[in-house]
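A.B. asks: 3D, please:
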Amino acid sequence: MNTPIICDYGSAFSKVGFAGTDQPRSIFPTILGKFRYDYPKVGLDKEDCFIGREAQDKRSQLSLQSPISRGVIVNWDDMEKLWHYAFYTQLHVAPEKHPLMLTESPTISMEDKEKVSQILFETFNVPALNLSNQGVLSLFASGYTSGTIIESGEGMTYFVPIIEGCPLHLSTLKTDVAGQDLTLYLLKLLSKGRNVLVGTVDQECIRQMKEKCCYVALNFEKEKGNLDPCTKKFQLPDGEEITLGQERFFCPEALFQADLIEKNSLGIHMWAYKAISSCCPSLWKVLFSHILLSGGTGSCNGLQQRLQREMSELVSPTLVVKGFSIFKDVASSTEPILMQPDEVCCEKYLTGHIYSNIG
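C.D. replies: A predicted model of the protein is given here:
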């Protein structure tokens, strides 16, 4: 059987590649773009749909949307186009010749699992399919089999306690405070600062600004009282520059104080504490001592140190809290690729033959 394909689709980015390799073969934005009704098409490409970076590059002409919103597939037709693009345009493979490992949301519904399986088996004719919990793969990629994964991406943040490779579903929690909320909050902060250049910047540019300039303050109140905040300049595509001051740490503070973005939610330290505390007390030691941050938002500078400090204040002195950040850069994240699925999960593949018999 040919080398398995591994696909990891998120609300912001998709990563695809082959099992056993060190890097994804391709990373591209999880977006599709269609021409706006009012945009003249004379002299432009005749394609009615653009995907990934091509859609991003043409965003001034297109209406962009992602088939995944808040960790849930919301447009199955577009998702099918995205799979087709990944197989044929990015990987240049025939999907019917390769087993497929697909990462799934830690809280995916059974209905969505069935729909994913149906499309991949019946439309793309994959010979075997493995739907794997993203949190488990992230943990394996870090070299652990037990611990707590905080998977914070563009649309959702998940808290997944895992013991010996098995996610504890009843203790898995989620919040919709995530990357896209921080991007909008940064835009709001810059607008409040009467930065005249903000009106000329699109949301993608603000997202890049957030990732390159923002950091989590170890002590928010102390940082806020600093009369001489550390500023950083960000160059816009047109060459103009925006200077960020307190916005740099106010933006990601919303992960700990959701009321800043007008959301009624716990801070991520409280969510993590709640998820672990709901597990059997005999598991607390390993779950608190191996807390791993993953995902694009989870890689924010300073988040690991702040999370460890906040959670250490919540637990008994006999428990040690240790936080780790798995990957620093979403553009080079290899968490699903570092897995060796043939060795670890081969028994979890559902073959097309079995699917046809139970389908």
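
A.B. asks: contacts and neighbour counts: CA atoms only from here.
C.D. replies: OK.

A.B. asks: next, count neighbours for His169.
C.D. replies: By the criterion of other CA atoms under 10 Å, His169 has 12 neighbours.

A.B. asks: ok, it - contacts?
C.D. replies: Thr107, Val160 (CA atoms under 8 Å, 6 or more residues apart in numbering).

A.B. asks: and Val93, by the same measure?
C.D. replies: Phe87.

A.B. asks: what about it, distance to Leu129?
C.D. replies: 16 Å (CA to CA, to the nearest Å).

A.B. asks: just Met110 next, same as before
C.D. replies: Distance from Met110 to Leu129, by CA to CA: 15 Å.

A.B. asks: cool, and His98?
C.D. replies: 9 Å.

A.B. asks: now do the helices in the stretch 101-250 of the chain.
C.D. replies: 110-122, 134-141, 179-192, 203-213, 220-224, 247-253 (DSSP state H, counting those that start in this stretch).

A.B. asks: would TSV of those helices with distance to Trp284 and mean neighbour count be doable?
C.D. replies: Formatted as TSV, those follow (distance: least, CA to CA, whole Å; neighbours: other CA atoms under 10 Å):
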stretch	distance to Trp284	mean neighbour count
helix 110-122	29	15
helix 134-141	17	25
helix 179-192	28	20
helix 203-213	32	18
helix 220-224	28	13
helix 247-253	27	24
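
A.B. asks: let's see this one next, to set against the first:
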Amino acid sequence: MGCSASVDVKKPENVKFQPETNKLETEKIIHDVKDLEVIYKQDSEKINQVKSFAVPEHENVNVDITNTAEQTNKINQDNGSNLPNLNNKHKDKQEKAPRGNLVKDENIDTLQPQGEEQIALDKALRELRQSLFTSGIVPTHDQTDFTLHSTIVGNSTITIDAGCFKAAVVDAGTGFCKAGLTGDDIPSVVIPTLVGRLRDNATSVETFIGKDAKLRGNSLKYSNPINRGIVENWDDMERVYDHILHMDLNLEPNEYGVVIPESPLSDRKRREKLTEMMFEKFDVKKLYLGSSPSLALHAFGHSTGLLVSLGHGVCHAVPVVQGNIIEHAVRTTKIGNKDVIDKLQRIMTTKLSSIDEDIARAMVEKTNYVCKDYDETKRDEKLCEQKSYTLPNGKSVNLRNERYECPEIFFKPQMIPGCTESSLSDICLSSLHSIEDQQSISALRQNIILTGGSSLLPGIGERLRMELNKNENANDRANVLLLPKRQYAEWRGASTLVSMNSSKHRWVSRELYDEHGETIIHRKYV
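C.D. replies: Next comes the predicted model:
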């Protein structure tokens, strides 16, 4: 994930900084090195050099740790420095160094400044380090899982060995699991939350997970370990986590921390069960459980807002004020994208003999939308344009009313036979009306943030805004926000938040778990 940052460093006295030859950028500071601490060594020992950045002659210092040895040599040569050049052997070793690994080369020499110059540069480095820590760009050393070293080369260059913070983020939902490493902008793995077993072999213990299960089609009998946001089969859930960590992410959990966003429906018992599984079954190095709504808000830079999550099996309206969830005002309705897909499948059986769930999901994503006024759109067919969808077999099917009728269940759940659940707008209003503080209500109404896959449906934000404003005065209008990459909001929030210095105390380490057991998670959960 790219990030540009500048920190102000006061120019030390009595030091001759070399002229700036190239403005150094920080385009990749978070992508290449997520967590960074600079430790200045005052002795002249040889160091492990991977990357370097220069301190130019101006107060706003732009740091770039992606410079290669070749760039560093060019700077030194342009400035007439007496620094030794790196030969091709050393350059090749640097260029081939994998991200997150340390490269040791005892043949690299460095020069140490002496006397007043050394003291002044030491002071400048301390100020730079403090500025980076204060700005939140990098964490302090006790939060990281690697060791860094640095020194001053000549008059201007700080040389760094950088490793990567090791943590996996796994967001398990009713329909899909999203996984990847901290620091990434979006998950690298998205698989169905699905376990398959051989249909014709009742004695077989072999299971297939996610996409592997889907590929085997009707030869398997499927089960979903999570139903409407709640884990119901922990044995299968363990299989899903095992597949993601070992197969999809190719990790050894005992070398990594694991971050898991938790559903608002999760309770103390389920958190303890998950904590026990992670340490006893997977032997994780450390664990971080966080509330999905808080993490989602963090992904968008908000601390206050009504987080409306539209998931595969359930929708939540969660009010968060200054980072704190107002527990008594959390509202849930057990409708979701799964119901939209099921309804489309039922409707399409009149046009097709049968329709696969995955095809129906693709149809919803490509053709469905939420209309502004359902009754008016139903009366006037001209308001809904017919759209054609091409099936995998090459045949085409036309959709018109189906395009808006299926997503309408978010606002009219009674369209589902036997359903008594509340609508999306009802849970939002109920949540807001249960809060007494008027100032908090006003702040929440101005920041109604939609997340989840179904939030990508065209028109859903505008329709929710209209429903919420029907009976409200002009001074209390709702503002619905549709922000980028909202389908990954919980995952992205977890990916960035846990890398910050402010969240380090929320981790449960192996030592803490061994001392206190699974109940320690309640002291850390937020």
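
A.B. asks: okay, His98 and Leu129 of the first structure: which has more neighbours?
C.D. replies: Leu129 (24 against 20).

A.B. asks: for the counterpart of the more buried one in the second structure, which residues are in contact?
C.D. replies: Under the alignment by TM-score structural alignment, Leu129 of the first structure pairs with Leu287 in the second structure. Leu287 of the second structure sits next to Gly257, Val258, Val259, Ile260, Thr275, Met278, Trp507, Val508, Ser509 when contact means CA under 8 Å, 6+ apart.

A.B. asks: over to Leu391 of the second structure?
C.D. replies: If you count contacts by CA under 8 Å, 6+ apart, Leu391 of the second structure has them with Ile359, Val397.

A.B. asks: same question for Arg463 of the second structure.
C.D. replies: Val370, Cys371, Lys372.

A.B. asks: if you map the residues you listed onto the first structure, which are still there?
C.D. replies: Contacts from these that recur in the first structure, judged by both residues aligned by TM-score structural alignment, their matches' CA atoms under 8 Å, are Val370, Cys371, Lys372.

A.B. asks: just the strands in the stretch 1-150 of the first structure please.
C.D. replies: When secondary structure is read from DSSP state E, counting those that start in this stretch, the stretch 1-150 of the first structure shows strands at 5-9, 13-18, 26-29, 32-35, 50-51, 62-65, 68-69, 72-73, 100-104, 128-133, 147-152.

A.B. asks: hang on, I meant the stretch 251-359 of the first structure
C.D. replies: For the stretch 251-359 of the first structure, the strands defined by DSSP E, counting those that start in this stretch cover 291-294, 323-325, 350-351.

A.B. asks: what would the ones you listed look like in JSON lines with mean neighbour count and distance to Arg59 of the first structure?
C.D. replies: Formatted as JSON lines, the strands of the stretch 251-359 of the first structure follow (neighbours: other CA atoms under 10 Å; distance: least, CA to CA, whole Å):
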{"stretch": "strand 291-294", "mean neighbour count": "28", "distance to Arg59 of the first structure": "28"}
{"stretch": "strand 323-325", "mean neighbour count": "21", "distance to Arg59 of the first structure": "32"}
{"stretch": "strand 350-351", "mean neighbour count": "16", "distance to Arg59 of the first structure": "39"}
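
A.B. asks: for Thr3 of the first structure, which of these is the nearest?
C.D. replies: Comparing the strands of the stretch 251-359 of the first structure by their distance to Thr3 of the first structure (CA to CA), the top pick is strand 350-351, with 14.9 Å.

A.B. asks: what span of the second structure is that closest one aligned with?
C.D. replies: Residues 508-509 of the second structure are where strand 350-351 of the first structure lands, counting by TM-score structural alignment.

A.B. asks: tell me how far the matching stretch is from the chain's mean position?
C.D. replies: 20 Å (CA atoms, centre = their mean, to the nearest Å).

A.B. asks: could you do stretch 494-505 of the second structure as well?
C.D. replies: 11 Å.

A.B. asks: check stretch 185-197 of the first structure too.
C.D. replies: Distance, centroid of stretch 185-197 of the first structure to centroid of chain: 25 Å (CA atoms, centre = their mean).

A.B. asks: stretch 467-485 of the second structure now?
C.D. replies: Per CA atoms, centre = their mean, the centroid offset for stretch 467-485 of the second structure relative to its chain is 26 Å.

A.B. asks: with stretch 132-146 of the first structure instead?
C.D. replies: 15 Å.

A.B. asks: how about stretch 189-208 of the first structure?
C.D. replies: The chain centroid and the centroid of stretch 189-208 of the first structure are separated by 23 Å, computed with CA atoms, centre = their mean.

A.B. asks: and stretch 457-475 of the second structure, by the same measure?
C.D. replies: Relative to the mean C-alpha coordinate of its chain, stretch 457-475 of the second structure is positioned 28 Å out (CA atoms, centre = their mean).
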